[in-house]
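J.: sequence unknown, structure follows:
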């Protein structure tokens, strides 16, 4: 009986020694205070936020970031379009836009970046993607091809060569209005605070001097 008790005691002691050794090998991860974790490489910190939403767009100074600028495909000057010799508004002049071609345009402040003498048209057409456009403003003479007509007038059928919007280039349309005038290319900030670059086109009658 005594011999069996000694064997049991020896086995129990051996088991306790093994258990103590395992606890010494356990690794402890991130033994840091919460304030230390903010500077740890183990934490994904974006814009001083821990596991928060990333901020995209406006910067901290309230100025416009890249996400707030509309980089349009406008700005390409059609071949043959001539600069105006004595336009009412010169390049660099500040103007107020009185037209409403697009949402949030009317009343916006802009800067003249180009002035050209031409004939300007509004055209109704069906885009190459199947979308109808009624009385679309504006197209200059150098952006449209006639369908065999020598003189383009109201009702004339044309092919649009401008590619400012999807489905515009190659669309067949009908002229709604015709006017000889000076047209302008303008940079402006719309009512939503977005910068629109090289907008084409605004007629002279659609602009007024900025005060």
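T.: Done, it's in. Values in this document were obtained by computation on a predicted structure and should not be read as measured data. Numbering: from 1, shown residues only.
J.: drop to CA atoms for contacts and neighbour counts, all remaining ones
T.: OK.
J.: before we move on, what SS does residue 18 have?
T.: Following DSSP: H, G, I helix; E, B strand; the rest coil, we place residue 18 in the helix state.
J.: Report the separation between the most centrally placed residue in the chain and residue 167.
T.: Taking C-alpha atoms, centre = their mean, the centroid of the chain lies closest to residue 70, which sits 4.3 Å from it. As for residue 70, its distance to residue 167 is 19 Å (criterion: C-alpha to C-alpha, to the nearest Å).
J.: and the comparison structure, right after this:
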């Protein structure tokens, strides 16, 4: 009886240890482009909806259906992954600083929110320091957040599908990567 209790206790301890050691797809990536905690609550996949008014790119470097290599690490498992292009749009992409509406810590230099994901924006590009309200919901607490433009880039943005290089998770309709964050396969 004593051995059975010890065996059950040991098995239970292993299960608990395994749960505590696991990481999720939402673990932040710390590099020069992100701040601690920036990627917590990031929704890798989306339903594929596009913001009203965004224009499809007429001649994108990476056409819809083509493949490219992701050269950025907005989140763990992204850099080096093969991406399939599912959308290409010409717009202004912004890096923003914002405080989440759910009371989380301020997020610095979040990449990317497009011009069409800003509430009632002035004509593009918006200047650094411009205060805006974000309509995008890429992360928990982002939609409706008061934000400040950190930088603006007139570019083609891509919606992509890819498989995470760390956990094999399939990510569908990820928004957004900009053209210089991709390279040819």
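T.: Noted; the coordinates are in hand. Because the structure is predicted, anything quoted here is derived from the model rather than measured.
J.: Residue 198 is in contact with the residue nearest to the centre of the first structure, correct?
T.: No: if you go by C-alpha atoms under 8 Å, residue 70 of the first structure and residue 198 don't touch, sitting 9.8 Å apart.
J.: what residues are up against the nearest residue to the residue nearest to the centre of the first structure once chain neighbours are set aside?
T.: In this structure, residue 70 of the first structure finds its nearest non-sequential neighbour in residue 196, 5.0 Å apart by C-alpha to C-alpha, 6 or more residues apart in numbering. Applying C-alpha atoms under 8 Å, 6 or more residues apart in numbering, we find residue 196 of the first structure in contact with 69-72, 187-190.
J.: Map these onto the second structure and name those still in contact.
T.: Among these, the ones still in contact in the second structure (both residues aligned by TM-score structural alignment, their matches' C-alpha atoms under 8 Å) are 71-72, 187-190.
J.: once the structures are aligned, where does the strand or helix carrying residue 88 of the second structure end up in the first structure?
T.: Taking DSSP states H and E as the criterion, residue 88 of the second structure maps to strand 82-98. Mapped onto the first structure using TM-score structural alignment, strand 82-98 of the second structure covers residues 109-125.
J.: residue in the first structure matching residue 146 of the second structure?
T.: Aligned partner of residue 146 of the second structure by TM-score structural alignment: residue 172.
J.: list the contacts for that match?
T.: 125-127, 157-160.
J.: now it: how far from residue 199 of the first structure?
T.: 23 Å.
J.: go on, residue 205 of the first structure?
T.: Using C-alpha to C-alpha, residue 205 of the first structure is found at 16 Å from residue 199 of the first structure.
J.: When these two are compared, which one has more neighbours?
T.: Legend: neighbour count by other C-alpha atoms under 10 Å for residue 205 of the first structure and residue 199, higher for residue 199 (21 against 13).
J.: who's in contact with that one?
T.: 72, 74-75, 185-188.
J.: And residue 57 of the second structure, by the same measure?
T.: 88-90, 156.
J.: now those in TSV, with neighbour count?
T.: Below are the contacts of residue 57 of the second structure laid out as TSV (neighbours: other C-alpha atoms under 10 Å):
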residue	neighbour count
88	26
89	20
90	19
156	25
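J.: Which ChimeraX command selects the buried ones in the contacts of residue 196 of the first structure?
T.: In ChimeraX syntax, the buried subset of the contacts of residue 196 of the first structure is picked out as below (16 or more other C-alpha atoms under 10 Å):
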select :187,188,189,190
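J.: TSV for the contacts of residue 196 of the first structure, including distance to residue 92 of the first structure and secondary structure?
T.: TSV is the format used below for the contacts of residue 196 of the first structure (distance: C-alpha to C-alpha, whole Å; DSSP: H, G, I helix; E, B strand; the rest coil):
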residue	distance to residue 92 of the first structure	secondary structure
69	19	strand
70	20	strand
71	19	coil
72	19	coil
187	10	strand
188	12	strand
189	15	strand
190	18	coil
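J.: from the contacts of residue 196 of the first structure, which single one is nearest residue 37 of the first structure?
T.: residue 69 (36.9 Å; C-alpha to C-alpha).
J.: need the strands for the second structure, in chain order.
T.: For the second structure, the strands defined by DSSP state E cover 55-56, 67-70, 82-98, 107-114, 131-133, 146-163, 170-178, 182-184.
J.: so where is the shortest one in the first structure?
T.: The counterpart of strand 55-56 of the second structure in the first structure, counting by TM-score structural alignment, spans residues 82-83.
J.: what does the matching stretch rub up against?
T.: 114-118.
J.: roughly how far is that stretch from the heart of the chain?
T.: 29 Å (C-alpha atoms, centre = their mean, to the nearest Å).
J.: Superposed on the second structure, what's the mean shift for it?
T.: Here the mean offset of stretch 82-83 of the first structure against the second structure after fitting is 0.4 Å, by mean C-alpha distance after the TM-score superposition for the first structure.
J.: That's all I had, so thanks and see you.
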